[in-house]
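Colleague: Sequence first, then the predicted structure:
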Amino acid sequence: MKTAIIYYSKHHGNTKKLVDAIVESNPDIDLIDITEKHEVNLCKYDRIGIASGIYFGKFAKEILTFAKINLPEYSKVFFVYTYGSADKKSYTNEIKKIVKDLYCDVVGEYSCPGFDSFGPFKLIGGIQKDHPTEDEISGAIKFYDTVIEKTNALITKRKLRKKLQLEACN
């Protein structure tokens, strides 16, 4: 099964640290930097990761636009993101709406703090220094392992259901 992770990581590269670690442990993943590729055919992928830092309380506008244009309907997606301040309740609202409108299955999300020195945080030397930590990076790798298990289970279940439907028709 093929996996792609599309990502946008600016400023300190916090999100890139997570996706690089996931890819290092799973070298068959295609990593797509959306600042370099604006249109990609994602139809050949069984799993699509969407990774971003949080900018003004949501995923980067660049990744939101990319997902609207390039994400195929009915995909199995997962989210990976880093944030400076920990009000996580609404960070994924906008990306989840895009994914829902495309009838995609969300199979998980992973987040952790990331060093943030944007805006007023610059005056105090930043917040969430030394993040993501080694433990948080390891957590991202473990999270991806659960994504593999969940998507494999979903695909197996759908194949079985389809087989039973075909048998019932004969």
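Modeller: Nice, I can see it.

Colleague: Please count neighbours and contacts with C-alpha atoms only from this point.
Modeller: Noted.

Colleague: So which residues of the protein form strands?
Modeller: 3-8, 30-33, 47-55, 58-59, 76-83, 105-113 (DSSP state E).

Colleague: Below is structure B, check it against A:
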Amino acid sequence: MKVMLVCASVSHGNTKRVADVMGQVLEARVVAPEEVDLAELAGCDLVGFGSGIFTGKFHPRLRQFVGALPEREWGRAFVFATSGLPELPVRPFTRPLVRLLEQKGFQVDDAFSCRGWDTWLPFKLVGGIRKDRPNGADLVAARAFAEGLRARIGAVS
């Protein structure tokens, strides 16, 4: 199974740490949106798209990258995120990216998120929130998530 993780991790490396753990399990390269080779992306069985959450949204670099992809049958995907605050059921931050990926032709199988160190205003005034996150338990959860994906999707490919 060929897997790629497209990760925009810009503030504290939170999302990159999660992506690296998932990448080990899935035997996947972790690349920034600007480093993606579209031919390689087209040959993937599974692609993960992740970033930190900024004012309730995935990072603009990741959203712009996905928005610029041509519409076609791409294959399977998942999304992952780190955020200082939890995802709200009434306004989930994963939903817009999932919908955009589906419009582009991906079959989105799942989503993962965990807390991460957040220094966005007004949190910056107090040194940020969740400074100890993602922690060991979060990385264990990311590993378990990736193992579950590998078991479900690897059996299908």
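Modeller: All right, it came through fine. These numbers come from a predicted model, not from an experiment.

Colleague: if we can go back for a sec, nearest to K17 of structure 1 among the strands of structure 1 would be which one?
Modeller: strand 76-83 (10.0 Å; Cα to Cα).

Colleague: Kindly calculate the angle that the closest one makes with strand 3-8.
Modeller: Relative orientation of strand 76-83 of structure 1 and strand 3-8, computed by axes from the mean of the first three to the mean of the last three Cα atoms, to 10 degrees: 30 degrees.

Colleague: Can you measure across stretch 94-108 of structure 1, start residue to end residue?
Modeller: Terminal residues of stretch 94-108 of structure 1 lie 16 Å apart, using Cα to Cα, to the nearest Å.

Colleague: so that stretch aligns onto which residues of structure 2?
Modeller: Aligned by TM-score structural alignment, stretch 94-108 of structure 1 corresponds to residues 96-110 of structure 2.

Colleague: and for the matching stretch, what are the contacting residues?
Modeller: For stretch 96-110 of structure 2, contacts defined as Cα atoms under 8 Å, 6 or more residues apart in numbering pick out 58, 63, 66-67, 69-79.

Colleague: just to revisit the earlier point, okay, the strands of structure 1 in JSON lines with distance to A21 of structure 1 and mean neighbour count next?
Modeller: Shown next, in JSON lines, are the strands of structure 1 (distance: least, Cα to Cα, whole Å; neighbours: other Cα atoms under 10 Å):
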{"stretch": "strand 3-8", "distance to A21 of structure 1": "12", "mean neighbour count": "23"}
{"stretch": "strand 30-33", "distance to A21 of structure 1": "11", "mean neighbour count": "17"}
{"stretch": "strand 47-55", "distance to A21 of structure 1": "13", "mean neighbour count": "25"}
{"stretch": "strand 58-59", "distance to A21 of structure 1": "20", "mean neighbour count": "22"}
{"stretch": "strand 76-83", "distance to A21 of structure 1": "12", "mean neighbour count": "25"}
{"stretch": "strand 105-113", "distance to A21 of structure 1": "13", "mean neighbour count": "20"}
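
Colleague: Now tabulate these in JSON lines and tack on distance to G125 of structure 1.
Modeller: Putting these into JSON lines (distance: least, Cα to Cα, whole Å) gives the following:
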{"stretch": "strand 3-8", "distance to G125 of structure 1": "23"}
{"stretch": "strand 30-33", "distance to G125 of structure 1": "28"}
{"stretch": "strand 47-55", "distance to G125 of structure 1": "18"}
{"stretch": "strand 58-59", "distance to G125 of structure 1": "23"}
{"stretch": "strand 76-83", "distance to G125 of structure 1": "16"}
{"stretch": "strand 105-113", "distance to G125 of structure 1": "16"}
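
Colleague: out of these, nearest to H131 of structure 1?
Modeller: Of all the strands of structure 1, strand 105-113 sits nearest to H131 of structure 1, with 5.9 Å by Cα to Cα.

Colleague: how big's the offset between that closest one and structure 2?
Modeller: Superposed on structure 2, strand 105-113 of structure 1 shows a mean distance of 1.0 Å to its aligned residues (mean Cα distance after the TM-score superposition for structure 1).
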